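Pasting the sequence and the predicted coordinates here, then a few questions.
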Amino acid sequence: MKRIRNFCIIAHIDHGKSTLADRLLEYTHTIAEKDLQAQVLDDMDLERERGITIKSHAIQMDYLLDGEHYTLNLIDTPGHVDFSYEVSRSIAACEGALLIVDASQGIQAQTISNLYMALENNLEIIPVINKVDLDSAKPDEVEDQIVDLLGCDPSDIIRASGKTGIGVPEILQAIVHRIPAPQGDPDAPLQALIFDSVFNPFRGIIAYYKIVNGTIRKDDFVKFVSTGKEYHADEIGVLKMDMSPRKELSAGNVGYIISGIKTSKEVKVGDTITHVDRPCEKAIDGFEEVKPMVFAGVYPIETEDFENLRSSLEKLQLNDASLTFTPESSMALGFGFRCGFLGLLHMEIVQERLGREFDMDVITTVPNVSYRVFDKKGNMTEVHNPSGLPEPTLIDHIEEPYIRASIITAADYIGPIMTLCLGKRGELLNQQYISGNRIELTFDLPLGEIVIDFYDKLKSISKGYASFDYHLHDFRESKLIKLDILLNGESVDALSTLTHVDNAVTFGRRMCEKLKELIPRQQFDIAIQAAIGAKIIARETIKAVRKDVTAKCYGGDISRKRKLLEKQKKGKKRMKQIGSVEVPQKAFLAVLKLD
């Protein structure tokens, strides 16, 4: 155990974590020259296309220093705020962390929040300034920022470059010398913490764990504490580039277990594995239950795919523990699921993964957040869906979730960012200069306002420089109303939203205009209306596609043309009674991108 080091890499998005991980793997010869490719740990196509890490990836390296062999377990983590739950689980499996800061961008919001998470878990932090080979690098300035933030010695900070490999040997030595070996007793009863799992169609569910105490051997009879289920360990091993089987693993190690589990409900991330004949006294404290921020309905395009969608979501949940879902039904879309996500990017990724990994075509409704509705008797209900609101006469007041947001930006962009946040009903709490002309703004913002397009706007007005991090703060009372969209007098529940009184009229008007462009013309007129309760606040009409019935009327009296037009009008009216309006998927997505 003295020669094991477990560490993770944390940083803001795009600061070069995965590239640096590539260099560590190359330097320790974990990966052969021929297999080397950029971001080698990002094994999903989606991660490569977007250039972001979505899952945390564990891998074991062997390192020789001063004639001694060391085992280094590295976990590469995502940097985006929507995947911070992945980061918290990786941190729980480690004793140390590499904190990576981009030499040209300096410390950003996500760096700070990930750092606090690591410090709460008493991890040893090794600060690394990455990308020092860039022309725009300002390593001295960034070094001062890190010293201010961590209070460490400037000599503790390693300067490196993931691209060229500068500083990689120093990082590996620092990992061995500065990160403590894991604590634990190999002879105690087995206690292993599951921090991730993945579904394999041939071998069932594979769980990844870190052994805190005890030793696990092949063919042991083990049980999962929270579900109480018992299994034989058909195969155990460590995670190299591929899974590599071992006969036994003892305390301090990170590994995987295959025991032919077929149903996804039986494996929970944060659960403890122990022996059946010699169980541990208590389970390890797992992870806090994840709180979804954004809710949206996910419906199969074909109704008979409902059960397939359920099994796809269950398999996806194994690999992404922050996804939650419950069944629901909608008048317009039939049966589907109400899913909870950590943010908009997370929602987009889940939708993409459903399509790619499980071949599911789905319609996603307008995302919204959960509200607390208090009735006149003082009872509180949580509402995730505008159609679940009680009658307006029964509601006393509605509370909506507020977040505490931290935005770090260059001083030049303060004006536009302030305007954006105040326009979203935000309250400025404080602003402080971090170093040079970088400033941190702290706002309280309603979560419902930032769900749709806040992040994109923030990036565009700050030319990509501002970084944004948030956590749920509290619930506050506010004047919210339900805005319905009617097509030919029928309400489309998938398009209804809860919105603030001040925004309702403009939002309703813009929705109607957008839908007019997107809904294809039918054989009859379609009226698109936005309504608050019984009051219509906006209307657009899509004109019918019609045949020129008067074309064959040459000369003669006007009444001959009239007669033909009246006949056509009657037919259109009859058609309108039985016709239904198809709402294309683009229309549901357009609501997100109204501006």
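Received the coordinates, thanks. Everything quoted here is computed from the prediction, not taken from an experiment.

can we go C-alpha only for contacts and neighbour counts from here?
Fine.

So which residues lie in contact with the longest helix anywhere in the chain, not counting its own?
Longest helix of the chain, by residue count under DSSP state H: helix 558-578. Residues from elsewhere that reach helix 558-578 (CA atoms under 8 Å, 6 or more residues apart in numbering): 523-525, 549-550, 553.

repeat that for 7 Å
524, 549-550, 553 (CA atoms under 7 Å, 6 or more residues apart in numbering).

ok, and the most crowded of these?
Of all the contacts of helix 558-578, the highest neighbour tally under other CA atoms under 10 Å goes to residue 524, namely 21 neighbours.

That residue reaches residue 544, doesn't it?
Yes - judged on CA atoms under 7 Å, residue 524 makes contact with residue 544 at a distance of 4.4 Å.

buried set for the next helix or strand after the longest helix of the chain?
Going down the chain from helix 558-578, the next helix or strand is helix 585-590, by DSSP states H and E. By neighbour count with 16 or more other CA atoms under 10 Å, helix 585-590 contains the buried residues 587-588.

and if you look at stretch 484-500?
484-488, 491-500.

Which helix or which strand is home to residue 527?
Judged by DSSP H and E, residue 527 forms part of strand 526-532.

Repeat that for residue 338.
Counting by DSSP H and E, residue 338 is part of strand 334-341.

what's the offset of that strand from the middle of its chain?
Averaging C-alpha positions (CA atoms, centre = their mean, to the nearest Å) puts strand 334-341 16 Å from its chain's average.

before we move on, the earlier item: pull the most distant pair out of the buried residues of stretch 484-500.
Within the buried residues of stretch 484-500, two members stand farthest from each other by CA to CA: 488 and 500, at 25.3 Å.

now what about the longest strand seen in the chain, what contacts it?
Ranked by number of residues, the top strand in the chain under DSSP state E is strand 395-410. When contacts are defined by CA under 7 Å, 6+ apart, strand 395-410 is touched by residues 108-109, 371-376, 437-447, 465-478, 480.

are any of these buried, and which?
108-109, 371-375, 438-447, 465-470, 472, 475, 480.

Give me the most central residue, this structure.
The C-alpha lying nearest the average C-alpha coordinate of the chain belongs to residue 346 (CA atoms, centre = their mean; 2.7 Å).

check which helix or strand covers that residue.
Counting by DSSP H and E, residue 346 is found in helix 344-358.

what do you get for residue 117?
Per DSSP H and E, the secondary structure element for residue 117 is helix 109-120.

tilt between the next helix or strand along the chain from that helix and helix 109-120?
Sequence order places strand 124-130 as the next helix or strand after helix 109-120, per DSSP H and E. With axes from the mean of the first three to the mean of the last three CA atoms, to 10 degrees as the basis, strand 124-130 and helix 109-120 are set at 160 degrees to each other.

put this beside the first:
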Amino acid sequence: LNKIDLPQADPDKVRDEITEIIGLDGAEALSVSAKSGIGVDELLQEIVDKIPAPKGDPDAPLQALIIDSWFDNYLGVVSLVRVVHGTIKKKDKISMMSTGVQYNVDDIGIFKPTRESVDTMYPGQVGYLIAGIKNIKGAPVGDTITQAYQPAEKPLSGFKQSKPQVYAGLFPSNTDDYQDFREALDKLTLNDSSLQFEPESSDALGFGFRCGFLGLLHMEIIRERLEREYNIDLIMTAPTVQYKVTRSDGTLEHLHSPKALPQANHIKVIEEPIARTQILTPEEYLGAIIKLCEERRGKQQNLQYVGKQISLTYDLPMSEIVLDFFDRIKSLSRGYASLDYNFSHFSAAPMVKLDILINGDKVDALAAIVHKDRATGFGRALAEKLKTLIPKQMYAVAIQAAIGGNIIARETVSAMRKNVTAKCYGGDVSRKRKLLEKQKAGKKRMKQFGKISIPQEAFLAVLKFDQK
């Protein structure tokens, strides 16, 4: 138990909850404060006493697992490796078992916590390896390193590839940054194999990438790293999930972009991902949280009392979770409720594609896949929000939400008015009428040929507006 020195800390209560909720013996938990150093010595001794020592044969062919990698502008790829069998020495010639590409070891060492070079690494040791690898994909995480002259017979088991659960479009605000953006994503995937991306183009935003993330937190971390570490200003579209779509001809597809969804008459059935969701909340917030789960099309699976808290289990559509569900849970419970969810299964649902039209032109970056029963309310709320974000023009701007060819909601951004008759101080009224007719014709031409500049905030509207 960490942070026991905080004023609000209650270690005895937490021990009881560990016993009741998790089923472990809470009495065995060590009391630690990493900040002040309380209990740290006891914790380190427990690690030595209770965690088995690594086993490995130093005389066997080298097998070292790459558990992390990052790119250094001067050293190239730096890999964090765990030696399972054999040894690694400086100037050894090594080979990547997934590709067969060979490299010469320039430096090896361990962390104390800064890098400290050593001559040899033995079984059980974890340290860094530098081999002049300039290709970002030259040392993939989960690969096995072996000796080039005496290779191992088979690679280590490595890691199970994580599957993205949330997808979003990322576009550079400045189109000149596209190549830098791609290189930044390549570098991030070097030590984060769960991040996936593929090129995507948008009529409104230009060229970018459709990225897959493990969840909302992962998505926010990646976006923040891109902006902070690589100085790339990004526009992010609303996150979506992956749907299973069976076409009329029986073809099965997995789609995660509204743009890729076929027309309704070509779809036989759409299946959406369902998440098994666990919510732990104090009793006084139970009613509000149950109401929220029901609004989000959740199906209650279990409810049980755990000490002074209540554990709720719901099956919720993943699409209802990825926008603002966590924020709503925290708001309703004043921050006391916790949320955990995992993919459970796919379930058929009447999902439809909602398009947003600006002056009759579809804006693909604002399209969304929503449940048919909520489409009208969703479209109306989004149109109202966009009305407040799109700046006024010299002509009226129509904002429409549509499903197929049916317009389900409309808002209009009124035109800026210029008083063209201000200089007329009397005289024939036909003079004023001619000026007004000329202004009307000019606005008609502007509306016909003009392009609306949609601000970045508009693309975040789907993320921000409250869809109760």
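Received the coordinates, thanks. Owing to the predicted nature of the structure, the values given are computational and were not obtained by experimental measurement.

Overlay the chains and give the TM-score.
The TM-score (TM-score structural alignment, normalised by the length of structure 2) is 0.96; 466 aligned residues with a CA RMSD of 1.5 Å.

Identify all contacting residues around the host helix or strand of residue 7 of structure 1.
Per DSSP H and E, residue 7 of structure 1 falls inside strand 4-11. Strand 4-11 of structure 1 is contacted from outside by 17, 70-77, 79, 90-91, 94-101, 110-111, 114, 176, 179, 181-182, 252, using CA under 7 Å, 6+ apart.

For that strand, buried residues please.
4-11.

returning to that earlier point: and which of the contacts of helix 558-578 of structure 1 is nearest to residue 392 of structure 1?
residue 524 (33.5 Å).

How about the equivalent of that closest one over in structure 2: what's its closest non-neighbour residue?
Matched by TM-score structural alignment, residue 524 of structure 1 corresponds to residue 395 in structure 2. For residue 395 of structure 2, the nearest residue in space outside its immediate sequence neighbours is residue 415; the separation is 4.4 Å by CA to CA, 6 or more residues apart in numbering.

Quick one: residues contacting the one you found.
Applying CA under 7 Å, 6+ apart, the residues contacting residue 415 of structure 2 are 392-396.

and the aligned residue in structure 1 for residue 167 of structure 2, how many neighbours?
Aligned counterpart of residue 167 of structure 2 in structure 1: residue 295 (TM-score structural alignment). A count of nearby residues for residue 295 of structure 1, using other CA under 10 Å, gives 25.

With the one 5 residues further on instead?
For residue 300 of structure 1, the number of neighbouring residues by other CA under 10 Å comes to 22.

Now do the contacts for it.
With contacts defined as CA under 7 Å, 6+ apart, the neighbours of residue 300 of structure 1 are 306, 309, 336, 361-363.

how about the helices of structure 1, start to end?
So, for structure 1 - with DSSP H - the helices run 17-27, 45-50, 84-92, 109-120, 139-150, 168-178, 306-319, 344-358, 414-423, 447-450, 454-461, 501-518, 558-578, 585-590.

Of the ones you listed, which is nearest residue 61 of structure 1?
Relative to residue 61 of structure 1, the nearest member of the helices of structure 1 by CA to CA is helix 17-27, separated by 6.9 Å.

Where in structure 2 does the closest one fall?
Going by TM-score structural alignment, helix 17-27 of structure 1 sits over no part of structure 2.

what's the angle from that helix to strand 4-11?
Using the same axes, to 10 degrees: helix 17-27 of structure 1 against strand 4-11 is 150 degrees.

Contact partners for residue 386 of structure 2?
Contacts for residue 386 of structure 2 were tallied using CA under 7 Å, 6+ apart; they are 458, 461.

Give the aligned equivalent of it in structure 1.
Using TM-score structural alignment, residue 386 of structure 2 lines up with residue 515 in structure 1.

Residue 193 of structure 2 now?
Aligned partner of residue 193 of structure 2 by TM-score structural alignment: residue 321.

Excluding residues flanking it in the chain, which one is nearest that match?
residue 269 (6.7 Å).

does the one you found really touch residue 193, like I thought?
No - assessed by CA under 7 Å, residue 269 of structure 1 is found out of contact with residue 193, at 8.3 Å.

More neighbours: these two, which one.
For residue 269 of structure 1 and residue 193, the more surrounded residue by other CA under 10 Å is residue 193, and the numbers stand at 27 against 22.

Return the residues in contact with the alignment partner in structure 2 of the more buried one.
Using TM-score structural alignment as the criterion, the counterpart of residue 193 of structure 1 in structure 2 is residue 65. By CA under 7 Å, 6+ apart, residue 65 of structure 2 lies in contact with 81-83, 142-145, 156, 158.

Equivalent analysis for residue 372 of structure 1, please.
380-383, 398-400.

What residue in structure 2 is paired with it?
So, by TM-score structural alignment, residue 372 of structure 1 is matched to residue 244.

can you check residue 170 of structure 1 too?
Match for residue 170 of structure 1 (TM-score structural alignment): residue 42.

Quick one: neighbours of that match, just the number.
Using other CA under 10 Å: residue 42 of structure 2 sits among 13 other residues.

residues near the spatially closest residue to it that is not a sequence neighbour, how many?
In this structure, residue 42 of structure 2 finds its nearest non-sequential neighbour in residue 30, 7.9 Å apart by CA to CA, 6+ apart. Applying other CA under 10 Å, we find 16 residues neighbouring residue 30 of structure 2.

quick one: what's aligned to residue 30 of structure 2 in structure 1?
Mapped onto structure 1 by TM-score structural alignment, residue 30 of structure 2 lines up with residue 158.

what sits against that match?
For residue 158 of structure 1, the contact set (CA under 7 Å, 6+ apart) comprises 127-129, 167, 171.

Which residue in structure 2 aligns with residue 409 of structure 1?
Using TM-score structural alignment, residue 409 of structure 1 pairs with residue 281 in structure 2.

what about its match, distance to residue 391 of structure 2?
Look at residue 281 of structure 2 and residue 391 of structure 2: by CA to CA, to the nearest Å, they are 42 Å apart.

ok, these two, which is more surrounded?
residue 281 (24 against 16).
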